[in-house]
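Q: Next one to model:
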Amino acid sequence: MNKIEHEKLYNIRHTMAHVMAYAVKQIFGEVKFGIGPVIEDGFYYDFELPRSLVPEDLGIIEEKMRDIINNGYQVLNESISFDEARQMFNDQPYKLELINELAQNPENSGVSIYRIGEFVDLCKGPHVASLKELNLKTFKLMRVSGAYWKGDAENPMLQRIYGTAWERPEELKAYIDKIEEASKRDHRTLGTQLDLFSSSQDIGQGLVLWHPKGAMIRYLLEKFSQTAHILNGYDWVYTPHIGRAELWKTSGHLQFYKESMYNAIEIDNEEYYLKPMSCPFHIMIYNSSLRSYKDLPIRYAEYATVYRYELSGTLQGLTRVRGFTQDDAHIICTPEQVHSEVVKALKFSLYILKSFGLNNFKAYVATKPKKKSIGDDKDWNAAIESLKNAVVAAGLEYEIDEGGGAFYGPKIDLKLRDALGREWQCSTIQFDFNLPERFNMKYIGADGAKHTPMMVHRALFGSLERFFAMLIEHYNGDFPLWYAPVQIGIVPISSNHYEYCKELSKKLKTIGLRVNLDLSDDKMRAKVRRMELEKIPIVLIIGDQEVEKEGLSVRSRKEGNLGFMTLNDFLEKIKPELDMGVPKYIMD
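A: So this is what the prediction gives:
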């Protein structure tokens, strides 16, 4: 989509948000309005209403929106003073709050409003010039959810209506089709169907139970990545799940991050906290002995289960949980080494992700936050340039995420587009201007003096839970052979073939393949169908011919019926797919 088309679609969606608010006002009368921005694929608006919305309300609101659009109103903009705005919105507390915030900025002389018929909203625009530019067949209201005003749990809970709008009816249809396909691929649904994982109120919200099949996939992901780390210059470490309060005070987490941490645990009259991150522990390992510039870079990595407080309303499957595992790493190096280490970390990230069949990436370089941050602008600017250069060297598209960095440094976020074109946050490579100073990290330089090292945080999967959710939805639960939880199903046609199948199963398991041999009394077709539903990549059918010729008949989910093969031919065929799961050294 070119810039003009993008701007036109933005204006359509922005105007639709106002039309929806107008419709809600006409239907419910007493409405307190929040905000109604454009988002990816659509728009939303937040309301305080006299009653809770139900799904049936969406159709009623849509019809009212069509009535409003049919009137063909002009969309009129004007600027008014702050006093005029306060008078105009005197019964709208959320709008008054926004007006007063705008008035605090001396650069603002007033506010912008937009009129559609009798409806007036506080808004800087832009919008279409007339409702005649809107198409009655190109929008749809999608769902209702709760949303705290300004995203703060201390504020009132409002009702949020999400909608989507497009220029042409065929675009709306394509989007609805994609949403329906995404619903079929939902990792929560497939997680139950394929018996991969579950959660339970009995153990607590946002905590995951990994079932044997899901745990097998997780084990394979961890094994591949851990071996690849060690092959490529990382030292593996293990650290505790809790730490003394003093540790988190020194790191700054209790100052900058406490709202995401759980309450303290008292042990021997001292306060301890569940770890939200592993950085301080890795620093303690570094600080356990005096380091020379000749020892650097040092790269520590671990699978670290961390605990962060997430609001109950935001928890969702594996993508938003309260206890999750990061493939966490910290690179400690000299200033002269830091750029090459960022380049290597990015190269390694891409290698790991591509090993799982993921190839559609986009990078975001996140810059200094406007509010909480440490470090001077010179250091931030130099680090940002280093990150941009690393992204360019990797041949990636990138965007600048203004103000999106952590308080302690800028970062690269790698986002993946899945089979449906949806974006998932995965790898992060993050500078840190905070912890080396706070923990008095030092190394002896070539000049014999003590110097403060640079530190780069790095996670490749992001979290194993979210990465697993993405893989489930990307592949629709139909995993590549090398990390499918069950790789091969064996189906005997009759009991006469049981002994041959048992011996075949034993041979395959001996060479490390994961096999499901079905010796139930069900008919052959029922067994095959069950394995298809379990999405087992390869099913071997064994009958008289296979026993007599000492071979097997092969059915592949990807390639269909491959016919008769000897065992050696079969193993030779699947070897390239299995070899994808063998980590390699790539740091030349």
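
Q: only C-alpha atoms for contact and neighbour calcs from this point on.
A: Will do.

Q: how far out from the middle of the chain is the longest helix belonging to the chain?
A: The helix that spans the most residues within the chain, counting by DSSP state H, is helix 3-28. Computed by Cα atoms, centre = their mean, to the nearest Å, the separation of helix 3-28 from the middle of its chain amounts to 28 Å.

Q: helices or strands up against that helix?
A: strand 38-39, strand 42-48, helix 55-70, strand 157-165 (3 or more Cα pairs under 8 Å, 6 or more residues apart in numbering; DSSP states H and E).

Q: List the first helix or strand encountered after the third one toward the C-terminus.
A: What that stands for is helix 55-70. Per DSSP states H and E, the first helix or strand lying C-terminal to helix 55-70 is strand 75-80.

Q: May I see the buried residues of that next one?
A: Within strand 75-80, the residues scored as buried using 16 or more other Cα atoms under 10 Å are V75, N77, S79.

Q: Identify all contacting residues around it.
A: G110, V111, S112, I113, Y114, R115, I116, H127, V128, A129, S130, L131 (Cα atoms under 8 Å, 6 or more residues apart in numbering).

Q: Which of those fall within strands?
A: V111, S112, I113, Y114, R115, I116 (DSSP state E).

Q: Just list the residues touching N359, thanks.
A: Going by Cα under 8 Å, 6+ apart, N359 touches L353, L416.

Q: Distance check, it against I352.
A: Distance of N359 to I352, computed by Cα to Cα, to the nearest Å: 11 Å.

Q: picking that back up, which of the contacts of strand 75-80 are buried?
A: When the contacts of strand 75-80 are checked for burial by 16+ other Cα under 10 Å, the buried set is G110, V111, S112, I113, Y114, R115, I116, H127, V128, S130, L131.

Q: Out of these, flag the one nearest to R466.
A: H127 (36.4 Å; Cα to Cα).

Q: Quick one: residues contacting that closest one.
A: So H127 contacts Y10, N11, I12, H14, T15, V75 (Cα under 8 Å, 6+ apart).

Q: Redo the residues you listed as JSON lines? Include distance to I488.
A: Listed next are those as JSON lines, based on distance: Cα to Cα, whole Å:
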{"residue": "Y10", "distance to I488": "49"}
{"residue": "N11", "distance to I488": "52"}
{"residue": "I12", "distance to I488": "51"}
{"residue": "H14", "distance to I488": "51"}
{"residue": "T15", "distance to I488": "54"}
{"residue": "V75", "distance to I488": "62"}
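
Q: Which members of these are the farthest-apart pair?
A: Across the contacts of H127 (Cα to Cα), the longest gap, 14.8 Å, separates Y10 and V75.

Q: So which bits of stretch 225-244 are buried?
A: Those would be 225-230, 232, 234, 239, 241-244, for stretch 225-244 by 16+ other Cα under 10 Å.

Q: Among those, which lie within strands?
A: I242, G243, R244.

Q: Could I get the contacting residues of the second one?
A: In other words, G243. Here G243 is in contact with Y272, Y273, L274, K275 (Cα under 8 Å, 6+ apart).

Q: one more to put side by side:
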Amino acid sequence: MENIETKRHSCSHILAAAVQELFPGTKLGIGPAIENGFYYDFLSDHKFTPEDLKTIEDKMKQIIKSKQPFVRKEVSKAEAEALFKSKGEDFKVELISELPDGEISVYTNGSFTDLCRGPHVENTGAVNNFKLTHTAGAYWRGDEKRPQMQRIYGIAFETKDELKAYIKQQEEAAKRDHRKLGAELQLFNINDDVGPGLVLWLPKGGMLRKVLEDWIKDENLKRGYGIVTTPHIARLHLWQKSGHANFYNDSMFKPIEVDEQKYQLKPMNCPFHIAVYNTALRSYRDLPLRLFELGTVYRYERSGVMHGLLRVRGFTQDDGHIFCAPEQIEKEVQDCFNFAMHIMKTFGFEKFKVELSTWDEKHPENYTGKSEDWHRAQAALEDVLKHNNIPYTAHAGEAAFYGPKIDIKLIDAIGRPWQLSTIQFDFNLPERFDITYVAPEGRKRPLMVHRAMLGSVERFIGILIEHYAGVFPLWLAPVQVKVLTLTDAQAPYAKEVCEKLTAAGLRPELDDRGEKLGAKIRQAHLEKVPYTVIIGAKEAAENTVTVRLRSGKNIEGVKLDEFIAKLKEESQSRSLSNLFN
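A: Here you go, the predicted model:
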């Protein structure tokens, strides 16, 4: 029985066959299997529409019903080039020209032939439970200077139930889309005048961000981190010394020249934290030294991959670096893992996945650092997971050349995984910058651990918006209480209520417009404010409020002091549920 990846890849060939039959003259790009499905890139004079997807899908079903065998054939490089030149498939010819001399495989089903390594299912009839979803633009080979193609995406699963569940999840995801909710809730804006991938935080989004950043700063301080602030640019020399200018060049913006010196927007905070470490001669008594920064970095992302807050060009990492002695790493890794679990609990993420990436011990030449450091670091990471009875997936040989790591992926409210916390050793930068500490037996090299708990502030807020569907718990909500007046006569008392809420450390907003009460309530509901307070003549006379919950339930005659005390408790405890009922 073929695995699902093989079926998905076979689906992409069936898609291409259907498109070329329906739209003659269409040229082929590539068509791989991807997570949950497949896609194929096409160059066509025809602009594919949603209606076309239904037509293409029907043609694919005909091909599937005919059970066309997938036939593999080995040909020489010259034969492959001649075959695809005769078909006018310029992109395939380009790919073939880059292959080494020797046998090249092509697959044929029906009258359709494609360049492919395979494998495929036995015949098209083995493919089912699929759906075409959408189209997108895609430059050939990801190069903006090359032709822009049309990419058709599809999904495919083993069973019809899995397909239905995924479609339902995607429908729910569309309702929760943080770009849509971000605009509706007036949290952030991205526009072409400022530049793609650069976020403008609006006042309400700025408040949400402040609350989150204050919390993460306090949590780092509790754990012994020193807060540092570093520049947004540095001399290009720093990035050459760190290796980023070579290894990371494609993701960096071009340098700028100042006073005949080249400067670089920072893509990482790490070299700056090493510079902080090097501001003093360190003793073993100073270790572990923990540094933390909400550091804004800039990375060049291609226009086709940016996505709201989740993929941007300027973002703020909650970056931490730990410099420690070898005998201290077990405790430091455990503390980092505990921190990640605390974040999960605080924000209400009940499920998560853990992945451990280690080196290929048979090829130490592909890695930097000493063998004993790799073994000790990997053992520390693995021991923490085992000690805490955490199931994990091990990826041998997939560690970066500079160190092993743990990745923690949260599972959101509708079952989607998101990369969150990373605990990563780095044996490269301490060597490059020759950092040391003085031990009783002489100078030694500290071990360095990168750790990002939230990943980036922008991305984490995007995840939170979708996880909560914009319905933030009280402690995170930009506006916690909306105060509504019935008539102008209640304006003085309403202002007094807002002043007392503000004095208690809460975030109220007054709506004393001359609108009907129903319209004000609907507006507060659309803004997803946790609590709405309604003030009429009776409330003003009795020093009470009528409390309206997001559920629509009204609670009348609540003493103002009682209401404030309950909200303070809910906010300060960072409760995820409504304490007032």
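
Q: Looking at the buried ones among the contacts of strand 75-80 of the first structure, point me to the pair that's furthest apart.
A: Spatial extent of these (Cα to Cα) is set by the pair G110 and L131 at 26.1 Å.

Q: Need the nearest residue in space to H339 of the first structure, chain neighbours excluded.
A: Spatially, and ignoring its direct neighbours in sequence, H339 of the first structure is nearest to S386 (6.0 Å; Cα to Cα, 6 or more residues apart in numbering).

Q: one step back: and the buried residues of strand 75-80 of the first structure, which is closest to E534 of the first structure?
A: E534 of the first structure has its nearest neighbour among the buried residues of strand 75-80 of the first structure in V75, at 54.2 Å by Cα to Cα.

Q: re the thing from before, in CSV: the buried ones among the contacts of strand 75-80 of the first structure, plus distance to P37 of the first structure.
A: CSV is the format used below for those (distance: Cα to Cα, whole Å):
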residue, distance to P37 of the first structure
G110, 20
V111, 17
S112, 15
I113, 14
Y114, 14
R115, 16
I116, 16
H127, 12
V128, 15
S130, 19
L131, 18
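
Q: out of these, which one sits closest to I412 of the first structure?
A: Closest to I412 of the first structure, out of all of those and judged by Cα to Cα, is H127, at 33.2 Å.

Q: all helices for the stretch 301-450 of the second structure, in order.
A: Per DSSP state H, counting those that start in this stretch, the stretch 301-450 of the second structure carries helices over the ranges 329-347, 371-387, 429-432.

Q: can you name the residues of the first structure that the last one overlays?
A: In other words, helix 429-432 of the second structure. Mapping helix 429-432 of the second structure onto the first structure (TM-score structural alignment) gives residues 435-438.

Q: tilt between the strand or helix carrying E101 of the first structure and strand 42-48?
A: Following DSSP H and E, one finds E101 of the first structure within helix 93-103. Relative orientation of helix 93-103 of the first structure versus strand 42-48 (axes from the mean of the first three to the mean of the last three Cα atoms, to 10 degrees): 110 degrees.

Q: neighbours around the counterpart of H253 of the first structure in the second structure, how many?
A: Using TM-score structural alignment, the equivalent of H253 of the first structure in the second structure is H244. By other Cα atoms under 10 Å, the residues close to H244 of the second structure number 19.

Q: Let me see the ranges of the helices in the stretch 451-581 of the second structure.
A: Using DSSP H, counting those that start in this stretch, helices in the stretch 451-581 of the second structure cover 457-468, 491-503, 517-526, 537-542, 560-572.

Q: so how much does the second one differ from the first structure once superposed?
A: Helix 491-503 of the second structure differs from its equivalent in the first structure by a mean of 1.6 Å after superposition (mean Cα distance after the TM-score superposition for the first structure).

Q: In the first structure, which residue range corresponds to that helix?
A: Using TM-score structural alignment, the partner range for helix 491-503 of the second structure is residues 498-510.

Q: List of residues touching that stretch?
A: I490, V491, P492, R514, V515, N516, L517, L519, I542, V547.

Q: Also stretch 83-90 of the second structure?
A: With Cα under 8 Å, 6+ apart as the test, stretch 83-90 of the second structure has contacts from K27, L28, K92, V93.

Q: A484 of the first structure: which of the contacts of stretch 498-510 of the first structure is nearest?
A: Once Cα to Cα is applied, the member of the contacts of stretch 498-510 of the first structure that ends up nearest A484 of the first structure is R514, at 8.5 Å.

Q: what do we get in the second structure for L358 of the first structure?
A: So L358 of the first structure corresponds to F349, using TM-score structural alignment.

Q: who's in contact with that match?
A: Contacts of F349 of the second structure (Cα under 8 Å, 6+ apart): L410, I411, D412, A413.

Q: ok, now A537 of the second structure?
A: L486, A489, Q490.

Q: leaving aside the residues next to it on the chain, what's closest to the first one?
A: Spelled out, that is L486 of the second structure. Nearest to L486 of the second structure is G536, by Cα to Cα, 6+ apart, at 5.1 Å.

Q: Give me the neighbour count for the one you found.
A: 20.

Q: Is it correct that it is in contact with D488?
A: No: between G536 of the second structure and D488 there is no contact under Cα atoms under 8 Å: 9.6 Å.

Q: can you give me the helices in the stretch 151-300 of the first structure?
A: 169-184, 187-193, 212-231, 245-251, 253-256, 279-286.

Q: Rebuild those helices as CSV, extending it with distance to K378 of the first structure.
A: Shown next, in CSV, are those (distance: least, Cα to Cα, whole Å):
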stretch, distance to K378 of the first structure
helix 169-184, 44
helix 187-193, 44
helix 212-231, 32
helix 245-251, 23
helix 253-256, 22
helix 279-286, 24
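
Q: so which of these gets nearest M65 of the first structure?
A: Closest of those to M65 of the first structure is helix 169-184, at 16.6 Å (criterion: Cα to Cα).

Q: I figured A345 of the first structure hits I429, correct?
A: Yes: at 7.4 Å, A345 of the first structure counts as touching I429 under the criterion of Cα under 8 Å.

Q: before we move on, back to that, how about the buried residues of strand 75-80 of the first structure in a markdown table, adding distance to E399 of the first structure?
A: Output for those, formatted as a markdown table (distance: Cα to Cα, whole Å):
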| residue | distance to E399 of the first structure |
| --- | --- |
| V75 | 32 |
| N77 | 31 |
| S79 | 33 |
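
Q: Just give me the closest of these to S288 of the first structure.
A: The shortest gap between S288 of the first structure and any of the buried residues of strand 75-80 of the first structure belongs to S79, at 62.5 Å (Cα to Cα).
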